[in-house]
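Trainee: sequence? don't have it. structure:
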């Protein structure tokens, strides 16, 4: 296992592909770990250097005290620097999309392009996130798992046995790390920062996304001049799970368009 030591502890990551290949860095959603991308990665063009990591309090990374989206962006920048990567394409889903936007604003030199998937410049309200935190602190992640599955996945996927591992991944996540990440999302409004971005950006939504609906995602795309926007029909909040071929095709086209393959 690969680990980067940060001031707050160990950050687990995975680094695969040719060391001199164009690098793509993937950031996971709330309540998942780097296995989120397992079905998508084999569908990407060969020759890429693919880096995934577990943010604070998720997967095999250590937890920390309270943190912000800016702190998470700084963690991503530190990983890119530590691995000696040339400017990368950063693919962020949900909270990962918030991290990507903050990374592009705070550390533009490390990015060649940005994919914002199922995310927005501002997600939810402080009140809604506090209610989520309160529920987790009172009853654990298992108490909210069914409701989260309804927001994550379209009904056909929820009716299959494939749902169980994702519910288990969420329910077994560290509750403290999850709650702290909820607090970071609650405090984040990146609207002004995101409107200043001028790098190549692809924004992806899922038509059945109950966490970041297409209209919310598209509104963020409209903040960024020349950003491309696509909505995957029938997909929910995690299209890399429900519709990996469609998700990979959009990312591949973007990589080709900006000559990052």
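Mentor: Happy to help now that I have it. The shown structure was predicted, so the numbers you read here are calculated from the model rather than taken from an experiment.

Trainee: Could you use CA atoms for every contact and neighbour count after this?
Mentor: Will do.

Trainee: Which element, helix or strand, includes residue 112?
Mentor: Taking DSSP states H and E as the criterion, residue 112 maps to strand 111-117.

Trainee: Please enumerate residues in contact with that strand?
Mentor: Contacting residues not belonging to strand 111-117 are listed as 87-94, 96-98, 100-101, 104, 199-205, 251, 258 [CA atoms under 8 Å, 6 or more residues apart in numbering].

Trainee: Just the buried residues of these.
Mentor: 87-94, 96-98, 100-101, 104, 199-205, 251 (16 or more other CA atoms under 10 Å).

Trainee: Which members of those residues occur in helices, if any?
Mentor: Members of the buried ones among the contacts of strand 111-117 lying in helices (criterion: DSSP state H): 96-98, 100-101, 104, 251.

Trainee: Could you dump those residues into a markdown table with distance to residue 121 added?
Mentor: Output for these, formatted as a markdown table (distance: CA to CA, whole Å):
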| residue | distance to residue 121 |
| --- | --- |
| 96 | 11 |
| 97 | 8 |
| 98 | 7 |
| 100 | 10 |
| 101 | 8 |
| 104 | 12 |
| 251 | 20 |
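
Trainee: what's the closest of the residues you listed to residue 167?
Mentor: residue 96 (19.2 Å; CA to CA).

Trainee: Skip the chain neighbours and tell me the closest residue to that closest one.
Mentor: Leaving aside its sequence neighbours, residue 96 sits nearest to residue 27 (CA to CA, 6 or more residues apart in numbering; 4.7 Å).

Trainee: Second structure follows, compare the two:
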């Protein structure tokens, strides 16, 4: 395993990719409750063209889980610190759900570090504080495992779950082993983040993706995000929340075409 220390925090990361030292970087940021394995369906294709950096958000996966609550500023600073630790000046960025929220903040506040941006299944305001406070409380009092069934029902359609039981089991296993406090503290970061006034500051070429049946982030909210970013492209898949897994071929192809397209 590879770890970087950012302001005393140990962040777990993986690098896959093109052997050329001049290949562009692509950073992948995961959903709440997922770790670096969430991106497994994309790695072969992405790493053939990019040096791919994926990481576990603080509190999740194999990264440290310091006491919370966390903030969106901390989460973005973690990414910037990781880039600095690996001497990466600029990169493409692809984030899904909470990873997309981090991407919005990075693109709006630190656009000089980003080339192109993919924001999937996210919005500038994700839900309401009371929803996230309730989820954080459940994680602390009953454990993250108590949230697994409801979460996976939002992530995948029932048809996909029935068709791909091994994928579902692996995803559930990663989720169930999240640190209770780390998960709860990330819930609080999401609940406190409101980036609606900052979206207009994004200048990087942006692709916004959603699932037509996404119950976690309503497609109309994701469309509003796209409409607030000058020149953003908007694409919908026939999926729920984790389209990078449920519609992995479509997701991968769409992202690669965007990242490799003309300026």
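Mentor: Perfect, I can see it now. As the structure is a computational prediction, the values presented were derived from the model and not from experiment.

Trainee: Give the aligned range of the strand holding residue 112 of the first structure in the second structure.
Mentor: The aligned range for strand 111-117 of the first structure in the second structure is 114-120, by TM-score structural alignment.

Trainee: what's the mean gap between the matching stretch and the aligned bit of the first structure?
Mentor: On superposition with the first structure, the mean distance recorded for stretch 114-120 of the second structure (mean CA distance after the TM-score superposition for the first structure) is 0.6 Å.

Trainee: could you pull out the helices for the stretch 101-250 of the second structure?
Mentor: 129-142, 148-155, 158-163, 165-176, 180-192, 219-227, 243-246, 248-260 (DSSP state H, counting those that start in this stretch).

Trainee: So which elements touch the strand of greatest length in the second structure?
Mentor: Using DSSP state E, we find that the single longest strand of the second structure is strand 9-17. The helices and strands touching strand 9-17 of the second structure, judged by 3 or more CA pairs under 8 Å, 6 or more residues apart in numbering; DSSP states H and E, are strand 2-6, helix 40-47, strand 51-55.

Trainee: how much does it deviate in direction from strand 51-55?
Mentor: Interaxial angle of strand 9-17 of the second structure relative to strand 51-55 (axes from the mean of the first three to the mean of the last three CA atoms, to 10 degrees): 150 degrees.

Trainee: what separates strand 9-17 of the second structure from the chain centre, distance-wise?
Mentor: 14 Å (CA atoms, centre = their mean, to the nearest Å).

Trainee: which parts of it are buried?
Mentor: By neighbour count with 16+ other CA under 10 Å, strand 9-17 of the second structure contains the buried residues 10-13, 15-17.

Trainee: Please convert these to TSV, extending it with distance to residue 49 of the second structure.
Mentor: Listed next are those as TSV, based on distance: CA to CA, whole Å:
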residue	distance to residue 49 of the second structure
10	28
11	25
12	23
13	19
15	13
16	10
17	7
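
Trainee: how much space between residue 176 of the second structure and residue 240 of the second structure?
Mentor: To residue 240 of the second structure, residue 176 of the second structure is 20 Å away according to CA to CA, to the nearest Å.

Trainee: who has more neighbours, those two?
Mentor: The neighbour comparison of residue 176 of the second structure against residue 240 (other CA atoms under 10 Å) goes to residue 240, with 26 against 19.

Trainee: Pull out the buried positions in the strand holding residue 112 of the first structure.
Mentor: Buried-residue list, strand 111-117 of the first structure, by 16+ other CA under 10 Å: 111-117.

Trainee: same deal with stretch 193-200 of the second structure?
Mentor: So for stretch 193-200 of the second structure, counting by 16+ other CA under 10 Å, buried means 193-195, 198-199.

Trainee: Please apply the same query to stretch 180-196 of the second structure.
Mentor: Residues of stretch 180-196 of the second structure classed as buried by neighbour count (16+ other CA under 10 Å): 180-195.

Trainee: same question, stretch 123-130 of the first structure
Mentor: Result for stretch 123-130 of the first structure [16+ other CA under 10 Å]: buried residues 123-124, 126, 129.
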